[in-house]
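Peer 1: task: produce atomic coordinates for the following.
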Amino acid sequence: MYFIYKSLAHPELAGNYVQPFTLDERLAHARQAEKQLGATVPWLVDAMDNRLKHALGDRANSEFIIDPKGIIVRKRAWSHPAQVRKDLEQLVGPVENVTKEEDVKLKLELPIKSAAVRGALPRLKRPEQMQAIVIEPKIDPKGSPFFAKLRAETDNELFREGTGKLYLGFHLDPLHESHWNNLTKPLSFKLDVPDGMKIGKLTAEAAAVAVPSDADPREFLVDVEFWPEGKSIRLTVIYYACVGEETCHTVQQEYEVHLRRDRDAGKARGKGAGFWDPEGFARQNLARDKNGDGKLDKHEVQGLIVPHFESFDTNKDGLLDPEELKPVSDWLNYHHQPGTPPSSIEKNKPVSK
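Peer 2: This is a model prediction of the structure:
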């Protein structure tokens, strides 16, 4: 058995991790995941071109059983542990002593602690339905690491009509354990745009922060009136980052930004990234109600709900109604945290935050 470490499905969630730029950074992510999960299952790490992710169907939590000849004998778009056990009984045979969930003693660890205070700078509220676009960091092997990493997103209007919003967020990478040095100039950037492009600003500077150091992202929203097809923006950013109390760096780094969807960048939701509102969660899932009865059966649910359907079906009628769906959002918001008890699923109660 192996875990496969691929690109992050939800950057900024559960530890504020961001997409790595190098293979060394991705390997560091896998080592950190191993610590947090406390499992002894070995990890395989995808290449930076995400070739394995693409070959396996681009799913975030897929599951495969491969026989000794290298043939895929079972596959699922979403992991379902109970079904895996049934598969193995069919393929290999039953075992006498079944390992139960409560028998597994994992040495769980919390995510990396932030290098400085968070919440000193209010988060920018991103427009709805933003899509990550392709960025190319210009990596100098002899230069400073990308302590802060760019995430670029656009709204659907910019793709469809050529006019819309461009989000530029510079997020500190927790694995580099750095923080902003607020005793000097704030982060700033400039854009070199192609001929004919119409954009609201070519330069910008982050707001000053009252505390000497913090770890909040520096975020900007730029109006774009026209982005020529096939042309890219060159972005140059200057910032000041410190590791610990004594080592500080003046950093200048460059990116090429393309108006092309990045299907490997994952989905971040800004403030409270990845978190669901109960009403909104129930409403969105009920959009999959094919027969219009206001409830969902097993064939109408998706994702993490699938393997835990019976646990959330509190009245045992084989359906999930709106009142049964609402508490699911709370578990989904916190299931990723180390130490989340299985009982929170079984009892359908919110996990303590």
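
Peer 1: could you use CA atoms for every contact and neighbour count after this?
Peer 2: Will do.

Peer 1: what distance do you get for Ala82 to Lys201?
Peer 2: Relative to Lys201, Ala82 is positioned 53 Å away (C-alpha to C-alpha, to the nearest Å).

Peer 1: and Glu225, by the same measure?
Peer 2: Glu225 is 11 Å from Lys201, by C-alpha to C-alpha.

Peer 1: how about this one, so we can line them up?
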Amino acid sequence: MTPPSDLVRKPKAPPKSKIASGIVARKEKPEGATAVMVRPLMAKGNRDNEEETFYVKLRAEADRGLIDMGRGTLHLGFHLDPIHTVHWNNLAEPLCFELKGPAGIKLSNGKGSAPKVNAPSDIDPREFLIEIDSSVGKIGQPLHLEVSYFACDDEEGWCRAVTHQYEIELRRDRDAGSVRSPGAGRGFDRRQQPGGRGGFGQRRRPDPEQMLERLDTNGDGVISLAEARGPMIDRFKTMDADNDGSLSRNELQQHFERRSSRR
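Peer 2: Model prediction:
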């Protein structure tokens, strides 16, 4: 006789939907753009007692005219940090920012929002171009940037609103996009970058399986150059050990192990 418990139908979990990519138009960077200094700021009211996780890496690039004479174009790129498993929540308000400069600085758009996206979620970068004109010549004081966005992590089961603040110094970043840690003074500390669950200075090694799950949009088990995002695009040829135009799980694992051994 069939027990009553076996007659109760258990609902199946909905299949995981692939997170979209390659659907947000990229902004063309100004000619000769160079990475400039970016320093994240701790949230107001945070007295160094709370850790802060940056799910997005900010890369700021300026043309030569802006760096040398205070007049030119600034490119802001917000890239989801691949060390996390988050994606943009497009069912909420899109990413928005506010940029402020010192006296005498004119900004073409001091406030802006990312475009609305039809897909419920994606991992494409959000980019903006801002024209800056200084009446005092070369800009010596930093710009202040505040950004707000909604991020989700399906594996951990959360969606939350996030707000971060940065200072941008219009001088060349010789480390090409490394991020200053709060309280680090004028120097760089590569060990203290946003990433990992613990925030600054506490990074976890990326998981190849999670990265494949996020970036392998066609489900063929590898990551193609078209599917790569953020810094992975620049490192793709180095990571592609067998030069077959795609990144396998083993190639991802080997790349992460090499980077970890150099720290």
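
Peer 1: just give the TM-score of the two.
Peer 2: After superposition, the two chains reach a TM-score (TM-score structural alignment, normalised by the length of the second structure) of 0.58; 166 aligned residues with a C-alpha RMSD of 2.4 Å.

Peer 1: so for Glu225 and Lys201 of the first structure, which sits in the more crowded spot?
Peer 2: Each of Glu225 of the first structure and Lys201 has its neighbours counted (other C-alpha atoms under 10 Å); Glu225 has more, 15 against 12.

Peer 1: tell me, how many residues neighbour Asp175 of the second structure?
Peer 2: Neighbours of Asp175 of the second structure under the rule other C-alpha under 10 Å: 12.

Peer 1: that one -> the first structure?
Peer 2: With TM-score structural alignment as the criterion, Asp175 of the second structure lines up with Asp264 in the first structure.

Peer 1: the aligned residue in the first structure for Val86 of the second structure: what's its closest spatial neighbour, skipping adjacent residues?
Peer 2: Under the alignment (TM-score structural alignment), Val86 of the second structure pairs with Ser178 of the first structure. In space, and not counting its chain neighbours, Ser178 of the first structure is closest to Val243: 4.5 Å by C-alpha to C-alpha, 6 or more residues apart in numbering.

Peer 1: I figured the one you found hits Glu177, correct?
Peer 2: Yes: contact criterion C-alpha atoms under 8 Å: Val243 of the first structure and Glu177 qualify, at 6.2 Å.

Peer 1: what range in the second structure does the longest helix anywhere in the first structure sit on?
Peer 2: In the first structure, with assignment by DSSP state H, the single longest helix is helix 23-37. Mapped onto the second structure using TM-score structural alignment, helix 23-37 of the first structure spans no residues at all.

Peer 1: after that helix, which helix or strand is next? Please name it.
Peer 2: Tracing the chain C-terminally past helix 23-37 of the first structure and defining elements by DSSP states H and E, one meets strand 43-45 next.

Peer 1: show me what that next one is packed against.
Peer 2: Under the contact definition 3 or more C-alpha pairs under 8 Å, 6 or more residues apart in numbering; DSSP states H and E, strand 43-45 of the first structure sits against strand 3-5, helix 23-37.

Peer 1: go through these and name the closest to Glu89 of the first structure.
Peer 2: strand 3-5 (20.8 Å; C-alpha to C-alpha).

Peer 1: whereabouts in the second structure does the closest one align?
Peer 2: Under TM-score structural alignment, there's no match for strand 3-5 of the first structure.

Peer 1: now that strand: buried residues?
Peer 2: Residues 4-5 are the ones in strand 3-5 of the first structure that count as buried (16 or more other C-alpha atoms under 10 Å).

Peer 1: what does Lys190 of the first structure align to in the second structure?
Peer 2: Aligned by TM-score structural alignment, Lys190 of the first structure pairs with Glu98 of the second structure.

Peer 1: pretty sure that match sits in a helix.
Peer 2: No: according to DSSP: H, G, I helix; E, B strand; the rest coil, Glu98 of the second structure belongs to no helix; its state is strand.

Peer 1: and the helices in the stretch 1-150 of the second structure, which stretches?
Peer 2: 64-69 (DSSP state H, counting those that start in this stretch).

Peer 1: which stretches in it count as strands?
Peer 2: In the stretch 1-150 of the second structure, the strands defined using DSSP state E, counting those that start in this stretch lie at 34-41, 56-62, 71-80, 87-89, 96-100, 105-107, 111-113, 121-122, 126-134, 143-153.

Peer 1: how far apart are the fifth one and its match in the first structure?
Peer 2: Here the mean offset of strand 96-100 of the second structure against the first structure after fitting is 1.0 Å, by mean C-alpha distance after the TM-score superposition for the first structure.
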